[in-house]
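Peer 1: heads up, no residue letters with this:
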């Protein structure tokens, strides 16, 4: 993990999709995560409010965005979209992000 990424505190897991986004929350010791909800994609302003509310409510310390990769391990268009979404989410939430 990145030096700037927290080793303690709850993490928000993101399963990016163009129609829906799956969200999971880890325990504060980051040993296990549980699904929270699946959000229908909407306007960026609406999504911003939802994600910031979740981050505040669960005291999130970092973001983990899943990357869909090809069997070869190469990243395709969906992975690029997931990275763009993760970068945006990191910016609006002011939280560090890693891609997994």
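Peer 2: Sure thing, it's come through. As the structure is a prediction and not an experimental result, all values here were calculated from the model.
Peer 1: alpha carbons only for contacts and neighbour counts from here, please
Peer 2: Fine.
Peer 1: which helix of this structure spans the most residues?
Peer 2: helix 77-93 (DSSP state H).
Peer 1: Now do the buried residues in that helix.
Peer 2: Neighbour counts over helix 77-93 (16 or more other CA atoms under 10 Å) mark 78-79, 81-83, 85-87, 89-90, 93 as buried.
Peer 1: let's bring in a second one:
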């Protein structure tokens, strides 16, 4: 069983994968968004290549727990993925994941230019790890 985590943004999609046993999440790549079709095709390729069985998409909620326009776009994207890939797709609260990724990279003294290149896949890994940790407790 292998899970994929996605941090869906306006310009990029951060991608992370679990190890085969579902213990840890690692950032894989950042997809530079073009249009929905090529973006979904790249995700399809990764799903096949890594034999992904479930996908977790970050859901950006407001701090008062409501879902705004950005959240609605993520839900629509997740529903499209579910239809296209015929796999379970789960939503996971992603509040503050990018801030956590940024803080971790700053603590590691990663340059601004390098942070920009990896922050989205790191946020996807945080989303995925949070989902996996929660799932183990259930």
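Peer 2: Everything's here; your move. This structure is a prediction, so every number in the text was calculated from the model and none was measured.
Peer 1: Got a TM-score for the pair?
Peer 2: The pair, once superposed, lands on a TM-score of 0.86 when counted by TM-score structural alignment, normalised by the length of structure 1; 92 aligned residues with a CA RMSD of 1.0 Å.
Peer 1: In structure 2, what stretch matches the longest helix of structure 1?
Peer 2: The alignment of helix 77-93 of structure 1 onto structure 2 (TM-score structural alignment) covers residues 69-85.
Peer 1: Mean per-residue distance, the matching stretch versus structure 1.
Peer 2: Its aligned residues in structure 1 lie a mean 0.9 Å from stretch 69-85 of structure 2 after superposition (mean CA distance after the TM-score superposition for structure 1).
Peer 1: okay, which residue is most central for structure 1?
Peer 2: residue 14 (3.4 Å; CA atoms, centre = their mean).
Peer 1: list the contacts for residue 34 of structure 2?
Peer 2: The contact partners of residue 34 of structure 2, by CA atoms under 8 Å, 6 or more residues apart in numbering, come to residue 11.
Peer 1: residue in structure 1 matching it?
Peer 2: Taking TM-score structural alignment as the alignment basis, one finds that residue 34 of structure 2 is matched in structure 1 by residue 42.
Peer 1: Okay, its match and residue 50 of structure 1: tell me how far apart.
Peer 2: Distance of residue 42 of structure 1 to residue 50 of structure 1, computed by CA to CA, to the nearest Å: 10 Å.
Peer 1: Against residue 16 of structure 1, how distant is the residue located most distally from the centre of structure 1?
Peer 2: Distance from the centre of structure 1 peaks at residue 72, with 23.5 Å (CA atoms, centre = their mean). Residue 72 of structure 1 sits 20 Å away from residue 16 of structure 1, going by CA to CA.
Peer 1: Then residue 48 of structure 1?
Peer 2: 15 Å.
Peer 1: out of those two, which sits in the more crowded spot?
Peer 2: Set residue 48 of structure 1 next to residue 16 and count neighbours by other CA atoms under 10 Å: residue 16 wins out with 23 against 15.
Peer 1: and the nearest residue to the more buried one once chain neighbours are set aside, what does it touch?
Peer 2: Leaving aside its sequence neighbours, residue 16 of structure 1 sits nearest to residue 82 (CA to CA, 6 or more residues apart in numbering; 5.8 Å). Going by CA under 8 Å, 6+ apart, residue 82 of structure 1 touches 16-17, 65-67.
Peer 1: pretty sure residue 57 of structure 2 contacts residue 8?
Peer 2: Yes: taking contacts as CA atoms under 8 Å, residue 57 of structure 2 lies within contact range of residue 8: 7.1 Å.
Peer 1: Residue 96 of structure 1 and residue 62 touch, don't they?
Peer 2: Yes: taking contacts as CA under 8 Å, residue 96 of structure 1 lies within contact range of residue 62: 5.1 Å.
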